[in-house]
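>>> Please find the sequence and the predicted model below.
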Amino acid sequence: MNDDRVEGNWKQFKGKIKEQWGKLTDDDLDVIAGKRDQLAGKIQERHGVARDEADRQIRDFESRNPDARWR
């Protein structure tokens, strides 16, 4: 998948990600920029959960949003 499609997809999912993880800021989402490992790190930081819990939450999000694409 080319970067343009990932970027467009990311813009679509930013709102859903903010709904799921409300403590993430717009600045956080700009830093994450569609990178799954960055998302997991910010979830850990903002929500105070362990890495495996952040990964589990992302997997749950992916199962509900099959069009989610990461870099």
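That came through, no problem.

>>> Only C-alpha atoms from now on, for both contacts and neighbour counts.
Will do.

>>> chain center to the one helix or strand Lys42 maps to: distance?
Take DSSP states H and E as the rule and Lys42 turns out to sit in helix 36-47. Centroid separation for helix 36-47 versus its chain: 8 Å, with Cα atoms, centre = their mean, to the nearest Å.

>>> Remind me what it packs against, helices and strands.
For helix 36-47, the contact count by 3 or more Cα pairs under 8 Å, 6 or more residues apart in numbering; DSSP states H and E identifies helix 26-32, helix 51-64 as packing neighbours.

>>> here's the one I want to compare it with:
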Amino acid sequence: MNSDTAKGNWKQIKGEFKEKFGSITNDKTTEAEGTFNKLVGEIQEKYGETREAIEKEVKSW
């Protein structure tokens, strides 16, 4: 497991927390940020890409 894959795991956890925490507090910004972080984390874990490369790709969609 390379460092980008490990970072992806952590980002998924943080994303899930923000997603749930945002819905608990009705903070849509935190909830949306959590969803995005979770997506980036999952892609990063699977492919071992850097966060910057993944964000650039996702934003181009």
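Yep, that arrived. Computed from a prediction, not measured in an experiment: that's the story for all the values here.

>>> Would you pull the TM-score for this pair?
Once superposed, the chains reach a TM-score of 0.42 (TM-score structural alignment, normalised by the length of the second structure), with 30 aligned residues with a Cα RMSD of 2.0 Å.

>>> quick one on the thing from earlier: select, out of the helices and strands packed on helix 36-47 of the first structure, the one closest to Lys16 of the first structure.
Closest to Lys16 of the first structure of these is helix 51-64 (Cα to Cα; 9.1 Å).

>>> Could you check the angle the closest one makes with helix 36-47?
120 degrees (axes from the mean of the first three to the mean of the last three Cα atoms, to 10 degrees).

>>> list the buried ones in the helix holding Lys42 of the first structure?
Neighbour counts over helix 36-47 of the first structure (16 or more other Cα atoms under 10 Å) mark Asp37, Gln38, Leu39, Ala40, Gly41, Lys42, Ile43, Gln44 as buried.

>>> could you redo the helices and strands packed on helix 36-47 of the first structure as TSV and give each row mean neighbour count and distance to Asp4 of the first structure?
Putting these into TSV (neighbours: other Cα atoms under 10 Å; distance: least, Cα to Cα, whole Å) gives the following:
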stretch	mean neighbour count	distance to Asp4 of the first structure
helix 26-32	14	16
helix 51-64	14	20
